[in-house]
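> Fold the following and give me the result.
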Amino acid sequence: MAGNSQRRNRRTSNKKGATVGSGGQRRRALEGKGPTPPASMRKGHVKNRIANAKAKAAERRRPAPRRGGPKGTSEMVVGRNPVYEALRDGVPATTLYVQQFIDNDERVREALALAQERGNVNLMEAPRPELDRMTGGLNHQGLVLQVPPYEYAHPDDLTAEAYDDGEDPLIVALDGVTDPRNLGAIIRSVSAFGGHGVVIPERRAAGMTAGAWKTSAGTAARTPVARVTNLTRALQDYKKAGITVVGLAAEGEHEIGDLEALGGPVVIVVGSEGKGLGRLVGETCDYLVRIPMPGGAESLNAGVAAGVVLYEAARRRG
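Presented below is the predicted three-dimensional model:
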């Protein structure tokens, strides 16, 4: 019979109103959404990126477990002149091994004096066969210096340090640079022009060896180096954090003097002198820039090229 149906929820009136299951949506729609969150909590805001970078850095500083870059391996510097020069140039060292009954010439005496001046280098006497075993038969001339593993930073540590100082990040990433002397020279340039660190790949690239320490002329002690398993992914993470990625390439569309992005948060990517940037790394860059060379040279040494671009970035930052 009309109007007497027993079906549940059957409309028996033309009046509009809340239906079963509405859950009070209309009532909630009238409620305010509260105050605007602070800038540090708004996704995409520069202060939010800064806060996230600082939070990640604080998380890594906790005692365990460390999520930073891979740790280096210890290294042996062998020979009287190399050992003396490493100690003179401030290369970190844990132990100086001296051969028993060694011919005590001037270079040996100078190396021993430098090790004793430091106060944190152990002096160990060892027979020649033991030094031969340690060095794999190299001509050690009775002196062997043990260099401890380098503590690599995490890529986020570099941006966090910049933001802590109230500065835009200025970072150099290396793609396929295999000469430790180039790495040391670039670290020196980063330090000289106010940069915040260097990023290197874990494979097929120079690491923080004694040679890199020496070429850095002591600046490696205050300029962090981060090592990553995948450089392309690290660059993509920097881009997500609002940092511009600029690659150096002979075929670059822009000249370094015309690129305003160098004055802001930026990662400068330098490739090897022979091959340049890898394909994936080049495609990841926001800009590819070139250094004008009216003299006609085809390319520059990686360390020199990095120094030129770092100077331009420092000039734009005032």
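
> Every contact and neighbour count from this point should use C-alpha atoms.
OK.

> From the structure, what's the count of residues near the nearest residue to Lys54 once chain neighbours are set aside?
Spatial nearest neighbour of Lys54, excluding adjacent residues (Cα to Cα, 6 or more residues apart in numbering): Ala160 at 5.2 Å. The local packing of Ala160 (other Cα atoms under 10 Å) involves 25 other residues.

> Here is a second sequence; please produce its structure as well for comparison:
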Amino acid sequence: MAGNSQRPNRRTSNKKGAQAGSGGKRRRSLEGKGPTPPAEMRKGHAKQRAAEARARRASGAGGRPGQRQRAGKGGTNELVVGRNSVLEALREGVPASTLYVQQFIDNDDRVRESLRLTSERGGIHLMEAPRPELDRMTSGLNHQGVVLQIPPYDYAHPEDLTGVAFDVGEDPLIVALDGVTDPRNLGAVVRSTAAFGGHGVVIPERRAAGMTAGAWKTSAGAAARVPVARATNMTRALQTYQKAGLMVVGLAADGEMALHDLDALEGPAVVVVGSEGRGLSRLVGETCDLRVRIPMPGGAESLNAGVAAGVVLYEAARRRR
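Now for the predicted structure:
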């Protein structure tokens, strides 16, 4: 009968008896291992990897003695989607790392030519992927079974552009864009810079167009020959150019001097172009040594950045000849 067992040492209750002491183990376990180290000190943490990368850049790892380090990659990979867009990017020589093609795709002339160009160029990985994976990569865009991955642009440092000119024994001619947000305008400026003997283009790091696939296409291959630098602070970059002996010339509709009177283009100069709507920002405009207007007998109020830069670069090339 329950509770009336005659067997000795048999437990008749779930309640445990007295326990031996822990010997201080519990108290020691509460003491911990000290304060948590900062993220930069924790092995494998993202902040530690970033700190190590900054240290490598600061020490000049991988560069020639005395050479400034480049500004680095500009953001994340870009995706060009759709058969027409991908084919145009490959035709224009836009740098690409991978071409993704949907499994069991219905081939047409565009797909076949894209595959041929990828094979001929070399250096571009060809990957086959199921449609759901391409949908996920493109966030549901109509990719038509082909996706081209563009690596981030490797921007130069603003001071590298003067070095490019001095290395070939020429006076620097640089274009700085202030608040230009259309990548096609940036591509057009890069193309004009190459056409008229300029040595590079400077853009702000924020609130401005970058070297996207659209800018590459508009440049018609010139982006492979003309360096584009990115400045953290455009005003400070212009002041650095002034200290190096360059004349900073800003384009403005109400400029005090007409372009055909501007002798400064014969020497080292930076041409600053603002957006068509807002023009130059206040600080950039105040930093310029001269503000110059382009005479327009036809009565137009303004020109877009790409056209305006082309006009001034042509005048600089004419004077320098």
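
> Is the aligned partner of the residue nearest to Lys54 of structure 1 in structure 2 in a helix, a strand, or coil?
Alignment of Ala160 of structure 1 against structure 2 is given by TM-score structural alignment, with Gly163 as its counterpart. Per DSSP: H, G, I helix; E, B strand; the rest coil, the secondary structure class of Gly163 of structure 2 is helix.

> Spit out the contact partners of the residue nearest the centre of structure 2.
What sits nearest the mean C-alpha location of structure 2, by Cα atoms, centre = their mean, is Gly74, with 2.0 Å. Contacts for Gly74 of structure 2 (Cα atoms under 8 Å, 6 or more residues apart in numbering) come out as Pro152, Tyr153, Asp154, Tyr155, Gly210.

> Now rank those residues by neighbours and give me the top one.
Gly210 (27 neighbours).

> returning to what we had before: format the contacts of Gly74 of structure 2 as a markdown table; extra columns: distance to Asp289 of structure 2.
A markdown table is the format used below for the contacts of Gly74 of structure 2 (distance: Cα to Cα, whole Å):
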| residue | distance to Asp289 of structure 2 |
| --- | --- |
| Pro152 | 34 |
| Tyr153 | 31 |
| Asp154 | 30 |
| Tyr155 | 26 |
| Gly210 | 26 |
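
> from those residues, which is closest to Pro227 of structure 2?
Closest approach to Pro227 of structure 2 among the contacts of Gly74 of structure 2 (Cα to Cα): Tyr155, at 7.4 Å.

> buried sites along stretch 125-140 of structure 1?
Arg128, Leu131, Asp132, His140 (16 or more other Cα atoms under 10 Å).

> Need the counterpart of the second one in structure 2.
Structural alignment places Leu131 of structure 1 opposite Leu134 in structure 2 (criterion: TM-score structural alignment).

> wait, its match sits on Gly145?
Yes: the pair Leu134 of structure 2 / Gly145 is scored as a contact, 7.4 Å apart, by Cα atoms under 8 Å.

> Over which residues of structure 1 does the longest helix along structure 2 lie when aligned?
When structure 2 is parsed with DSSP state H, its longest helix is helix 305-320. The alignment of helix 305-320 of structure 2 onto structure 1 (TM-score structural alignment) covers residues 302-317.

> Show residues contacting that stretch.
Contacts of stretch 302-317 of structure 1 (Cα under 8 Å, 6+ apart): 172, 177, 182-183, 185-186, 189-190, 193-195, 256-257, 260, 262-264, 268, 270-273, 291.

> From those residues, list the buried ones, please.
172, 177, 182-183, 185-186, 189-190, 193-195, 256, 262-264, 268, 270-273, 291.

> roughly how far apart are Glu301 of structure 2 and Ile294 of structure 2?
10 Å (Cα to Cα, to the nearest Å).

> which residues do the two both contact?
Counting by Cα under 8 Å, 6+ apart, the residues touching both Glu301 of structure 2 and Ile294 are Ala253.

> Contact partners for the equivalent of Val146 of structure 2 over in structure 1?
In structure 1, the residue matched to Val146 of structure 2 (TM-score structural alignment) is Leu143. Each residue near Leu143 of structure 1 by Cα under 8 Å, 6+ apart is listed here: Val78, Gly79, Arg80, Val83, Leu96, Tyr97, Val98, Gln99, Val108.

> what's the burial count for the first one?
So the one you mean is Val78 of structure 1. For Val78 of structure 1, using other Cα under 10 Å, the count is 21.

> Hmm, Gly137 and it touching each other?
No: Val78 of structure 1 sits out of contact with Gly137 when judged by Cα under 8 Å, with a separation of 10.6 Å.

> any idea where the helices of the stretch 201-321 of structure 2 begin and end?
Assigned by DSSP state H, counting those that start in this stretch, the helices in the stretch 201-321 of structure 2 fall at 213-219, 234-243, 282-287, 305-320.

> average distance between the last one and structure 1?
So the one you mean is helix 305-320 of structure 2. Superposing on structure 1 places helix 305-320 of structure 2 at an average distance of 0.5 Å from its equivalents, by mean Cα distance after the TM-score superposition for structure 1.

> go on, the shortest one?
With mean Cα distance after the TM-score superposition for structure 1, helix 282-287 of structure 2 departs from structure 1 by a mean of 0.2 Å once superposed.

> buried ones in that helix?
For helix 282-287 of structure 2, using 16+ other Cα under 10 Å, the buried residues are Val284, Gly285, Thr287.
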